[in-house]
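*Asks:* Could you look at this predicted model? Sequence included:
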Amino acid sequence: MIKVLLDYAKLNNLATYISDKEIKQIGEMIYKKTGLGSDFLGWLDWAENYLNDKEYTELKLKAEQIKKQVEVCLVIGIGGSYLGARAADNMINGLHNKNNVEMIYIGNTMSATYLAQIKDYVKDKKFSIINISKSGTTVEPSISFRIFEELLINQIGQENAKELIIAITDKSKGALFTLAKSKGYKSFVIPDNIGGRFSVLTPVGLLPLAISGVNTDQVLLGAIKAQKKLADISLNNEAIKYAVARYLLHTKYNFKVEALVSYEMQMQLMCEWWKQLFGESEGKENKGLLPFSMIFSTDLHSLGQFVQEGTKNILFETIIDIKKPTLDLLIPKTVDNLDNLNYLTDKTINEINHVALKGVLQAHADSANIPNIILEFESMNDLQFGYAVYFFELAVAYSGYLLGINPFNQPGVEIYKKNMFKLLGKPQ
């Protein structure tokens, strides 16, 4: 469900640079769980195990209950605790869907204006809260939860609020676990062996998605399909092919930035999820590509000039090419043809979008000499999303080990937190 094309990537046969032996060694590190950070490889077979799990059945029942009771669902989380769910929501449902429950994502900012506006928006609406945090002490989501828990309790009372507040947190410890237990809030578990940026196929992503109307069974089945299809430890594996190609462009040809590009607006948050996955996984020990993203043709009118003629040998592009759009439109014909567009009326907008993709590819790869990797996605549906999540997670595992780093930790993230807590006067 994802095909990697390297025709425009300026790379010769990958096998001339990476040996089968090296690929096999890394594959064995992953599947035998002997590499750095291997205690966070729970995502490898999570989907097939969770599909028939008792907790997953309870999760879907809770989602159906919430859908019948509220107009708005507030999803509180930051980083991996919200990006995956929001990416899937946008990719699958589109940006203007007709689902009964409006999903609003908060806890990812400390913008006072944003939070105040959301508070004003939901104060007279029926809303529920999903609070997602492993520890329950991360500042951004914790602040949001305090504000909106108080609002909901004041609106409908403590007892009624119990039915509409859900915690997704550690199974046995932490501030949010303790809070949920003491107040009687329903809880679902963030697995110990799956890191935040890899957690979208756990309750972290599945509960918000089920409430938003996504068929989460299909999401998990997509991941299971990828797990089976991408098990081959060789360059015939599309995820390994992608990992090796981007690794070579970085280390052999000295590119510093990978720009993930989509021609679909509803893929923008998928690109944001990808940026966290690869940025946190690879950006350590003074190594790794800077993950960047653009939405074309929108960003062609802001960044296109720089990409085409700006400083060279900085970035290469990875293009997500969606073969079948969720919806399509025909160009209407007009009698006066004042805009001179009647020559397009035998084409759909998606056909024109793909012509734009080909034209940009020729301009960037051929004229500007910018390597382009193409990832062909079949669609933007639930099955494809689950497949894509597993594809990218497996690719970043191989890519991180190729760099010789631990792809599953994020020690640098803690530095800003320590500084912030000190400046805020947090008790030791």
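*Replies:* All right, it came through fine. Numbering: from 1, shown residues only.
*Asks:* CA only for contacts and neighbour counts going forward, please
*Replies:* Fine.
*Asks:* just checking, what's the longest strand in this structure?
*Replies:* Across the chain, the longest stretch assigned as strand under DSSP state E is strand 315-322.
*Asks:* Span of stretch 230-240 from start to end?
*Replies:* 8 Å (CA to CA, to the nearest Å).
*Asks:* And the residue nearest the centre of this protein?
*Replies:* Centroid-nearest residue in the chain, with CA atoms, centre = their mean: W273, separated by 2.8 Å.
*Asks:* And the helices in the stretch 51-200 of the chain?
*Replies:* Using DSSP state H, counting those that start in this stretch, the helices of the stretch 51-200 of the chain run over residues 54-69, 83-93, 112-122, 139-156, 158-162, 175-183.
*Asks:* what's in contact with the fifth one?
*Replies:* Taking contacts as CA atoms under 8 Å, 6 or more residues apart in numbering, the residues outside helix 158-162 that touch it are 152-153, 183-186.
*Asks:* What residues sit buried inside it?
*Replies:* Of all the residues in helix 158-162, those buried under the rule 16 or more other CA atoms under 10 Å are 161-162.
*Asks:* Quick one: residues in contact with the very next helix or strand once past the longest strand of the chain.
*Replies:* Next along the chain after strand 315-322, taking DSSP states H and E as the criterion, comes helix 349-361. The contact list for helix 349-361 (CA under 8 Å, 6+ apart) reads 263, 297, 325, 328-331, 372.
*Asks:* let's bring in a second one:
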Amino acid sequence: MSNSAFLNWTHARHGRISGTDPASLTPRLGEAANLLGLELAAGRLPFIDMPYADGMTARLQELEPLLRRFEHMVVLGIGGSALGARALQKAFFPAQDRPAHTGPWLWIADNVDADSLEAWLQSLPAEKTVVVVISKSGGTIETIGQYFLIRDWLRTARGDAWTNHVIAVTDERSGFLREEADTHGLASMPVPDHLGGRYSVLSAVGLIPAAFTGMDWQALVRGAKTVGAPLCSSPDAATLGAHPAWHLAAWNHALMQAGYSQLIFFSYMPLWAHFGFWFAQLWAESLGKEGKGSMPLPAVGVTDQHSTQQMFLDGPRDKACLFLTCSSLPQGRTFPGDMPPKWDFLRGRRFGDLLEAEALGTRMALHKTGTPLVEIGMAQPSEEQAGRLMALLEITTLLTGWLLDINPLDQPAVELGKRLANARLGAPGYDTETADLGAFLAAQGSRQEF
């Protein structure tokens, strides 16, 4: 069986981008290659060359005996500190969602959800629980708020031994969590410099939970490095121009230029459905700037054939599609031979044949309604292949941002909401935001009950 994932471009240049010439971006190729070389040399693209991989691998191998002492892991993180870990959990540790599971157990606290947090603190055995608190800056208020409450819970239950139950994943040199780790002797792993949260899944951020649940986390890293390796060894125009990430970026640039404002991520790999939510943050937070970008729409096959697909097929013609498939998924049981005559056509077929047929039907339906579509075909549903997919989408996102003439590595609009929330809670140093909040709350309006 081939170990190669692929992009199927057969129905990509369709609708309003029919006949679009990929060579139209050739003048930008040299510019992008030069920028890529400069940024790699400066160490500002660690999700591509992964210079931290050897040190991270050694440290994570040291931590594995500690992780095996526990039955429960609680991950405190939000956004990029949680979405990748959850995608990997759902893809490669589905046992926790199934009957008769006996552990280990991974709980991801990725929201301000007092009910769930209280349930964990009431029910989890502290002596069998390890807590991973993740914040690059050490100042993410949602995560640090959870940490204060869980730290108090651990102190009450474990006394001075509470420090044996916490792993901090944060900046190597500065920030509140670094201070906590240094002061209390907490186990810790760094978030590498220049590695933003939405690009961090294949660092300690996503790989500590992966190791805890028994995934082949080293295969995830190998897969990602395979995709980035050509660009790291020869970041020139010829290499970049042949790379699938450049082709995907050029396609997306053409789509946006033609008014396709939404990008469906349609997963016909059921266990990989949460990769769509991980991709949504990566794409939206990287590219939604200066009135530019396209809206990512996670969709799950076949579930959303009975839901949002009505809009995809018969709504506004503003959507393109990345279509995730795998030809080597488990096929399940064979249909029995004593079905009613109406269903005779299923006799002798496997349950998985339905997924393949429905995926083909959806692809063709999207094509017939004018939707540009690229199929992403995975060779196997393995960790190595997942690493390839994540690296491809990260590099594609970076290059698409450059073609849009924006910075795909920052998130300025997100920071505004954080500042306003801090002001609302009374944090010092937010005078402007406090005044803005006062004006917003004082506005005269109306309410309608229902």
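*Replies:* Sure thing, it's come through. What you see is a predicted model; the values in this text were computed from it and never measured.
*Asks:* Got a TM-score for the pair?
*Replies:* The TM-score (TM-score structural alignment, normalised by the length of the first structure) is 0.91; 415 aligned residues with a CA RMSD of 2.2 Å.
*Asks:* Of all the helices of the stretch 51-200 of the first structure, which one comes closest to I129 of the first structure?
*Replies:* helix 139-156 (7.7 Å; CA to CA).
*Asks:* got the angle for that closest one vs helix 112-122?
*Replies:* If you take axes from the mean of the first three to the mean of the last three CA atoms, to 10 degrees, helix 139-156 of the first structure sits at 30 degrees to helix 112-122.
*Asks:* Spell out which residues sit in contact with the aligned residue in the first structure for L248 of the second structure, please.
*Replies:* Under the alignment defined by TM-score structural alignment, L248 of the second structure is paired with Y242 of the first structure. Y242 of the first structure is in contact with 4, 373, 395, counting by CA under 8 Å, 6+ apart.
*Asks:* Assign a three-state SS to the nearest residue to N93 of the first structure once chain neighbours are set aside, would you?
*Replies:* Using CA to CA, 6 or more residues apart in numbering and skipping the chain neighbours, the partner closest in space to N93 of the first structure is V214 (7.3 Å). In three-state terms, and counting by DSSP: H, G, I helix; E, B strand; the rest coil, V214 of the first structure is coil.
*Asks:* How about the residue in the second structure that sits furthest from its center?
*Replies:* Centroid-distance maximum for the second structure: P341 at 44.9 Å, with CA atoms, centre = their mean.
*Asks:* Tell me the spacing between that residue and R350 of the second structure.
*Replies:* Using CA to CA, P341 of the second structure is found at 17 Å from R350 of the second structure.
*Asks:* quick revisit: could you rank the contacts of Y242 of the first structure by neighbour count and give me the top one?
*Replies:* Highest neighbour count within those, by other CA atoms under 10 Å: I373, with 25 neighbours.
*Asks:* wait, is that residue part of a strand?
*Replies:* Yes. I373 of the first structure: assigned to a strand according to three-state DSSP.
*Asks:* what does S123 of the second structure align to in the first structure?
*Replies:* Using TM-score structural alignment, the partner of S123 of the second structure in the first structure is Y121.
*Asks:* Kindly report the same for R424 of the second structure.
*Replies:* Checking TM-score structural alignment: R424 of the second structure goes with L423.
*Asks:* Which helix in the second structure has the most residues?
*Replies:* Ordering each helix of the second structure by length in residues (DSSP state H) puts helix 383-403 first.
*Asks:* mean offset of it relative to the first structure (after superposition)
*Replies:* In the superposition with the first structure, the average deviation recorded for helix 383-403 of the second structure is 0.9 Å (mean CA distance after the TM-score superposition for the first structure).
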